[in-house]
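Student: Below: sequence and its predicted model.
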Amino acid sequence: EDIMLYAMNVFSFHYHLFRLFYLKNLNSLLIYDEVMGNMMGIFVTPALLMYFFGTAIELPFLNMVLKLCNKVLVPVAVGQVLRATPAKHFFVNNKKAFKSLQEFILIGLVWNAFCNAFTKGLGIEFSHGLFLLGLLSSLHLGSFAVLYKLFKSKLVNFSNADAIAATYCTSHKTLAFGLPLLNTIFEGNPNLAAYCAPVMFIHPLQLLLGSLIASKIKEESEDA
């Protein structure tokens, strides 16, 4: 069940944003991924979870979607409205400060998630945790390799930049959205900690493995 929840989690944006800046292959696919990933997280992911875990979810589907919209769509809508006001000029003039604030907020979300995990426990035994780390590493590297080969193949016919962007967009999972998603859907469930464990573990694994992969891909791109 834990791995199924991990697989249905939405895509990560910030991790591959950092790496694609590093690779100099940032393009429109990344922005599309952010929008579609969040929309799928609000509608598609809850529908899949209701299908596979219907008996374990007490929250009605409509209430679930409304809660997620309140957490995700409302802030985005407010931001879009503010762009049409003088607040946009204030943001542009203080862009570096807002960028730093955004990074601190993300770090705070991650820090809070890990603190909760260590104080309340992950809901799994130590041996199971080690097995999960190995399994997630294998799944992440395997999916990355398969997707990279697919997007580089003649079947898809992507450019090198698009292939790299598409691979990172489709192989990375998000902690910042994933944990609130699981907490909202499985609120009050005694297995909530165990359900969150794969999302917690994959966060540092993606950072480590993704950075190593980025170095390798950068070398290949420069040699090509």
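Tutor: Done, it's in. Numbers count the residues shown, from 1 in each chain.
Student: hey, let's count contacts and neighbours off CA atoms from now on
Tutor: Will do.
Student: what are the ranges of the helices in this structure?
Tutor: Secondary structure of the chain (DSSP state H): helices at 2-8, 14-23, 28-42, 44-53, 61-82, 87-93, 95-120, 126-152, 160-171, 178-185, 192-223.
Student: Tell me the buried residues in the second one?
Tutor: So that's helix 14-23. Of the residues in helix 14-23, 14-17, 19-20, 23 count as buried by neighbour count, 16 or more other Cα atoms under 10 Å.
Student: Just give the nearest non-adjacent residue to the residue sitting nearest the centre point of the chain, would you?
Tutor: Nearest residue to the geometric centre of the chain (Cα atoms, centre = their mean): residue 174, 1.7 Å. Closest residue in space to residue 174, ignoring its immediate chain neighbours: residue 12 at 3.9 Å, by Cα to Cα, 6 or more residues apart in numbering.
Student: this is the other structure I want to compare:
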Amino acid sequence: MNMLKLLALDRFTLLLVAMVVLASFLPVSGSAAHFFNVITTIAIAILFFLHGAKLSREAIVQGIMHWKFHVLVFAFTFAVFPILGLLAKPVLLPMLGQELYWGFLFMCFLPSTVQSSIAFTSVAKGNVASAVCSASFSNIIGMFITPVLVSVFILGKSEHEFDPTSSIIQITLLLLLPFVLGQLFRPLVYPHMIKVPRLVKSFDQGSILMVVYGAFSSAVVAGLWNEVSWQTLLLLVLACSVFLTVIMLLAYYLPKVFGFNRKDQIAIFFCSSKKTLASGVPMAQILFIGQPLGMIVLPIMIFHQIQLMVCGIIANRWSKQNPDE
């Protein structure tokens, strides 16, 4: 029963699939799509305000001193992932096509997750303080690094002109500014948030579901499912699975080679092997204006679900081990 529970899709995964199905049959379009996008933008800004309010300043101070830990996680997130994604181009480009490969590469350029990295580290009895600091720092710095990487390796080589400075400003206003305001107002906001954890979680997930529905609606209107076959979709799932396996093997063995202790190894593993859907989809909306957005975000959606299921199983197993194992 426990194994079946671990392998089962969680509610959020099912809701993500439901949004894709809903957008496939009932896409929002025209003036309704414009209004929906405005509401979604406001929801995302509130979401990152809440993220800022959740983050403990004590955890930041405690975790930020562990600089070797953060350097390795940063290297995985913004060096190892992109390098492997670029090296895989001769295989992935003919297999997936240009737009899906762009989406796959965009996924490699994204920062790590925050909530799931911390949650899995906690379950597996790892260094939670460093995980909090590293995952949060990854998301903040990613708001600047991801647009630059996209500019150089994706849109810089396309026919469309792309200004990373403008995108960084938009991402800063939409994601970073609300996050900073959340930190500033944390003493006032956080006590109320902990009283309604289910409401906060529902808003968190609901915001992402709105973005996914809007993105796929635009893609369906533009003919997404005429361009992506079931065979291509299965190949994308296979590519994400193989890629995650390679990353996880590296994230498991390299911290041991560098002499990190058991708790640090666990935290590095979970922080280094994941990519964020929460920040990724809003960034894609800003960075890929005029591009096939549904195909761009499809790889990160699939990778996100695979990483959650695999990390859930691993975290549960490690939680039952002795610290010295």
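Tutor: Ah, there it is. Because the structure is a prediction, the values reported are computed rather than measured.
Student: And the alignment partner in structure 2 of the residue nearest to residue 174 of structure 1, how close does it get to residue 273 of structure 2?
Tutor: Counting by TM-score structural alignment, residue 12 of structure 1 corresponds to residue 113 in structure 2. Per Cα to Cα, to the nearest Å, residue 113 of structure 2 is found 9 Å from residue 273 of structure 2.
Student: And for residue 206 of structure 2?
Tutor: 25 Å.
Student: Between those two, tell me which one has more neighbours.
Tutor: Ranked by neighbour count (other Cα atoms under 10 Å), residue 206 of structure 2 and residue 273 place residue 273 first, with 26 against 19.
Student: Tell me how many other residues surround the nearest residue in space to residue 206 of structure 1 that is not next to it in sequence.
Tutor: Nearest-residue entry for residue 206 of structure 1: residue 172, 7.0 Å, with adjacent residues in sequence omitted and distances by Cα to Cα, 6+ apart. When neighbours are defined as other Cα under 10 Å, residue 172 of structure 1 has 24 of them.
Student: again with residue 60 of structure 1
Tutor: Per other Cα under 10 Å, the neighbour tally for residue 60 of structure 1 reads 11.
Student: so what corresponds to the residue nearest to the centre of structure 1 in structure 2?
Tutor: Using TM-score structural alignment, residue 174 of structure 1 lines up with residue 276 in structure 2.
Student: Equivalent analysis for residue 206 of structure 1, please.
Tutor: Under the alignment (TM-score structural alignment), residue 206 of structure 1 pairs with residue 307 of structure 2.
Student: Now that its match has come up, it's in contact with residue 244, right?
Tutor: Yes: Residue 307 of structure 2 is within contact range of residue 244, at 7.2 Å (criterion: Cα atoms under 8 Å).
Student: Any chance you could list residues touching both of those two?
Tutor: Shared contacts of residue 307 of structure 2 and residue 244 (Cα atoms under 8 Å, 6 or more residues apart in numbering): residue 273.
Student: Please tell me how far the match of residue 12 of structure 1 sits from residue 133 of structure 2.
Tutor: Counting by Cα to Cα, the gap from residue 113 of structure 2 to residue 133 of structure 2 is 12 Å.
Student: What of residue 112 of structure 2?
Tutor: 12 Å.
Student: neighbour count winner among these two?
Tutor: residue 112 (32 against 25).
Student: which ones are touching the closest residue to that one other than its chain neighbours?
Tutor: Spatially, and ignoring its direct neighbours in sequence, residue 112 of structure 2 is nearest to residue 275 (4.4 Å; Cα to Cα, 6+ apart). The contact partners of residue 275 of structure 2, taken as Cα under 8 Å, 6+ apart, are 107-108, 110-113, 300, 303-304.
Student: which one of those has the most neighbours?
Tutor: Neighbour-wise, the contacts of residue 275 of structure 2 (other Cα under 10 Å) top out at residue 112, 32 neighbours.
Student: if I read this right, it contacts residue 274, doesn't it?
Tutor: Yes: counting by Cα under 8 Å, residue 274 is a contact partner of residue 112 of structure 2 at 5.4 Å.
Student: coming back round to it: ok, now which ones touch the match of residue 174 of structure 1?
Tutor: With Cα under 8 Å, 6+ apart, residue 276 of structure 2 has these contacts: 110-114, 300, 304.
Student: again with residue 167 of structure 1
Tutor: 144, 147-148, 151.
Student: I'd like the distance between it and residue 20 of structure 1.
Tutor: 11 Å.
Student: Could you do residue 163 of structure 1 as well?
Tutor: Distance, residue 163 of structure 1 to residue 20 of structure 1, using Cα to Cα: 11 Å.
Student: hmm, back to that, got the contact list for the residue nearest to residue 174 of structure 1?
Tutor: Contacts of residue 12 of structure 1 by Cα under 8 Å, 6+ apart are 34, 169, 172-175.
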